[in-house]
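Colleague: One predicted model, sequence on top.
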Amino acid sequence: MGGNTREAGRSTANRLLSLLAAFTPAAPVLTLSELARISGLPIATTHRLAGELIEWGALERLADGRFQIGLRLWHVGSLAPGHRDLRSVAMPFMEDLYEATHENVQLAIRDGKRVLYLEKISGRKSVDTMTQVAGRLPLHATGVGKVILAFSGAELFSQVVAEGLARCTPHTITLPGVLAETLEQVRQNQVAFSLEEMTMGASSVAAPIFGPEGTLVAALALVVRSSTNVRPLVAAVRTAALGVTRELSAPLSPGGNLA
């Protein structure tokens, strides 16, 4: 059903989704005025629609009047079959990789022109990172992002370059030609590195996870202190990623489980 035509013909669904999309890992809690500004809706409309989302459980209002995503929305999101299956298949391999290294282990997929982190295992002694589950980071500056760029075709590369290769640290690759050469090495070796390119003090080594048809599904990475020699970690990361790839390609038993 259509929304208020005075608001540029936006449907009710469009306006509700714009409110939910206003929340990000960098801004998980917002005031009413911030919600209105980010969504482009009038304060009165924002207040009314936010009330409906609170009633349904998609939003929660805190004691100070600010808003955050509600638990019901998280529960609905967890039902997405592709990501749920990927996480459940990958988790045992991620746990093994963590037990072998006690470093940050991350599982990521592509979300438009960004990296979306689906899962993460960290320990008390693991290096601090900017990564959050459900968080997004640039493709060109992260190990998992380079894997995604390398195996996603020329169109995505062109889009990312056209948007600009932002400098996250002094070590970030910002020249398209250098990035193209780096991605060719990733395709040849099926491993990518990010050496203090996203966060100073942290480096990563990542490997691709492929689906049954040989297309890229996700990337798996270890993130360690930049003082760590990442080369000896390549075999462990690639082995874990290959294990997930094999499980994703395994036939299902009659009961619906992996055979």
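Modeller: Good, I have the coordinates.

Colleague: going forward, measure contacts between C-alpha atoms and count neighbours the same way
Modeller: Fine.

Colleague: Helix, strand, or coil at Arg238?
Modeller: helix (DSSP: H, G, I helix; E, B strand; the rest coil).

Colleague: At which residues are the strands of the stretch 1-150 of the chain located?
Modeller: Ranges of strands in the stretch 1-150 of the chain, per DSSP state E, counting those that start in this stretch, are 29-30, 59-61, 67-69, 104-111, 114-121, 136-138.

Colleague: And the contacts of the top helix by length along the chain?
Modeller: Longest helix in the chain by number of residues (criterion: DSSP state H): helix 81-101. With contact meaning Cα atoms under 8 Å, 6 or more residues apart in numbering, helix 81-101 is reached by 78, 104-107, 118-119, 121-122, 236-237, 240-241, 243-244, 247-248.

Colleague: So which residues of the stretch 151-259 of the chain form strands?
Modeller: For the stretch 151-259 of the chain, the strands identified by DSSP E, counting those that start in this stretch occupy 192-195, 202-210, 216-225, in order along the chain.

Colleague: out of those strands, which comes closest to Ser158?
Modeller: strand 216-225 (18.1 Å; Cα to Cα).

Colleague: any chance of the strands of the stretch 151-259 of the chain in JSON lines, plus distance to Gly164 and mean neighbour count?
Modeller: Shown next, in JSON lines, are the strands of the stretch 151-259 of the chain (distance: least, Cα to Cα, whole Å; neighbours: other Cα atoms under 10 Å):
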{"stretch": "strand 192-195", "distance to Gly164": "18", "mean neighbour count": "26"}
{"stretch": "strand 202-210", "distance to Gly164": "22", "mean neighbour count": "27"}
{"stretch": "strand 216-225", "distance to Gly164": "23", "mean neighbour count": "26"}
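
Colleague: one more structure, for comparison:
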Amino acid sequence: MANSPTGDSVADRLIRVLATFTPTRTVQTASEIGRRAQLPRSTAHRFIGELVTAGLLERDEDKRIRVGMRLWELATRSSQALRLRQAAMPSMERVQQRIREHTQLAIEEQGTALFLERLSAPDSGANVTRVAGRLPLHASSSGLVLLAFGDRDLQESILAGPLPAVSAETITDPAVLRRKLAEVRQLGHAVAPGYVEGVSTGVAVPIRDETGTVIAALSMVLRREMPVGDALVELHRAAKEIETALGAPRG
């Protein structure tokens, strides 16, 4: 798979092709992939064929294309995200069983909150997040925790804007966001009423590694009318359990 005549590398084309798949667009035709990846038709069909041969993509009985199991296998080998998820799952399950609302695990990735896991009960309230989905850091409780405890360059980059509104109550003013981040650091958790959906409140706490660095956020999405106290108690307890499972010292 050599570089193309236009100068884009194999890596460039691979990233563009894989980026055409989303949580709601899991199967596509080769032509659709080529158009969305901005590849010439002949190049797209040849390149996709090579990826299918390599097992990174798969072709179904209708000749439509989906992400291949080989890509999943390679991506999860020695994955820090997988290790974090495995350490978090027992505690997440206990939290979800006790509170009976959406329980989520997120990390900061390329300036967004990337959700690694979500547990839900059949009667849980509204929630737009999904596994492998993303939200802006300023617009969710998980994102606020990751941003508040993130490095200064990340904070200033997000504060520089734009701060798009996900709902009518999302913080879009940099000065207000700066005060909110200071509040999160002081309290040790984030409460985000209506920031993503007007009917829900997000609550989140940090998860730290053995150096004390915040590496993830553990959150719940509650119905707007629910008190947040019990959820925060359970989340803080679970975060400590996860930190211990990851090898962080107690205390």
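Modeller: That came in fine, so what should we check first? Being a predicted model, the structure only gives us computed values, none of them experimental.

Colleague: TM value for the aligned chains?
Modeller: Once superposed, chain against chain, the TM-score is 0.92 (TM-score structural alignment, normalised by the length of structure 2); 249 aligned residues with a Cα RMSD of 1.8 Å.

Colleague: if we can go back for a sec, of all the strands of the stretch 151-259 of structure 1, which lies closest to Leu20 of structure 1?
Modeller: It's strand 216-225; of the strands of the stretch 151-259 of structure 1, that one is closest to Leu20 of structure 1 (Cα to Cα) at 25.1 Å.

Colleague: got the contact list for the spatially most central residue of structure 2?
Modeller: When structure 2 is reduced to its mean C-alpha position, the nearest residue by Cα atoms, centre = their mean turns out to be Leu114, at 1.4 Å. Taking Cα under 8 Å, 6+ apart as the definition of contact, the neighbours of Leu114 of structure 2 are 106-108, 132-135.

Colleague: And it, how far from Ile107 of structure 2?
Modeller: Distance, Leu114 of structure 2 to Ile107 of structure 2, by Cα to Cα, to the nearest Å: 5 Å.

Colleague: Run a quick neighbour tally on whichever residue in structure 2 pairs up with Pro138 of structure 1.
Modeller: Residue-level alignment of Pro138 of structure 1 against structure 2, with TM-score structural alignment as criterion, gives Pro136. A total of 20 residues lie near Pro136 of structure 2 under the criterion other Cα atoms under 10 Å.

Colleague: In contact with the alignment partner in structure 2 of Gly211 of structure 1, which residues?
Modeller: Structural alignment (TM-score structural alignment) places Gly211 of structure 1 against Asp209 in structure 2. Taking Cα under 8 Å, 6+ apart as the definition of contact, the neighbours of Asp209 of structure 2 are 215, 243, 246-248.

Colleague: Next, format the strands of the stretch 151-259 of structure 1 as JSON lines and append distance to Leu16 of structure 1.
Modeller: Formatted as JSON lines, the strands of the stretch 151-259 of structure 1 follow (distance: least, Cα to Cα, whole Å):
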{"stretch": "strand 192-195", "distance to Leu16 of structure 1": "38"}
{"stretch": "strand 202-210", "distance to Leu16 of structure 1": "34"}
{"stretch": "strand 216-225", "distance to Leu16 of structure 1": "30"}
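
Colleague: Can you say which of the ones you listed is nearest to Leu183 of structure 1?
Modeller: Closest to Leu183 of structure 1 of the strands of the stretch 151-259 of structure 1 is strand 192-195 (Cα to Cα; 8.1 Å).

Colleague: Return the most buried member of the strands of the stretch 1-150 of structure 1.
Modeller: With neighbours defined by mean count of other Cα atoms under 10 Å, none of the strands of the stretch 1-150 of structure 1 is more surrounded on average than strand 104-111, at a mean of 24.

Colleague: Which stretch of structure 2 lines up against it?
Modeller: Mapped onto structure 2 using TM-score structural alignment, strand 104-111 of structure 1 spans residues 102-109.

Colleague: Mean distance between the matching stretch and structure 1 after superposition?
Modeller: On superposition with structure 1, the average gap between stretch 102-109 of structure 2 and its aligned counterparts reaches 0.6 Å (mean Cα distance after the TM-score superposition for structure 1).

Colleague: For that stretch, which outside residues touch it?
Modeller: Under Cα under 8 Å, 6+ apart, the answer for stretch 102-109 of structure 2 is 85, 88, 92, 95-96, 113-121, 124-125, 127, 137, 142-143, 146-147, 215-222.

Colleague: do stretch 165-183 of structure 1 as well
Modeller: The contact list for stretch 165-183 of structure 1, computed with Cα under 8 Å, 6+ apart, reads 140-141, 146-147, 149-150, 161, 164, 195-200.

Colleague: so which of those comes closest to Gly40 of structure 1?
Modeller: Lowest distance from Gly40 of structure 1 to those (Cα to Cα) belongs to Gly164, with 25.5 Å.

Colleague: Could you check how many residues crowd around the closest residue to that closest one other than its chain neighbours?
Modeller: Using Cα to Cα, 6 or more residues apart in numbering and skipping the chain neighbours, the partner closest in space to Gly164 of structure 1 is Thr174 (8.0 Å). By the other Cα under 10 Å criterion, the neighbourhood of Thr174 of structure 1 contains 17 residues.

Colleague: Now do the same for Thr174 of structure 1: its match in structure 2.
Modeller: Under the alignment by TM-score structural alignment, Thr174 of structure 1 pairs with Thr172 in structure 2.

Colleague: give the contact list for the nearest residue to the match of Pro138 of structure 1 once chain neighbours are set aside.
Modeller: Closest residue to Pro136 of structure 2 in three dimensions, ignoring its sequence neighbours and counting by Cα to Cα, 6+ apart: Thr112, at 5.0 Å. The neighbours of Thr112 of structure 2, taking Cα under 8 Å, 6+ apart as the test, are 134-137, 143.
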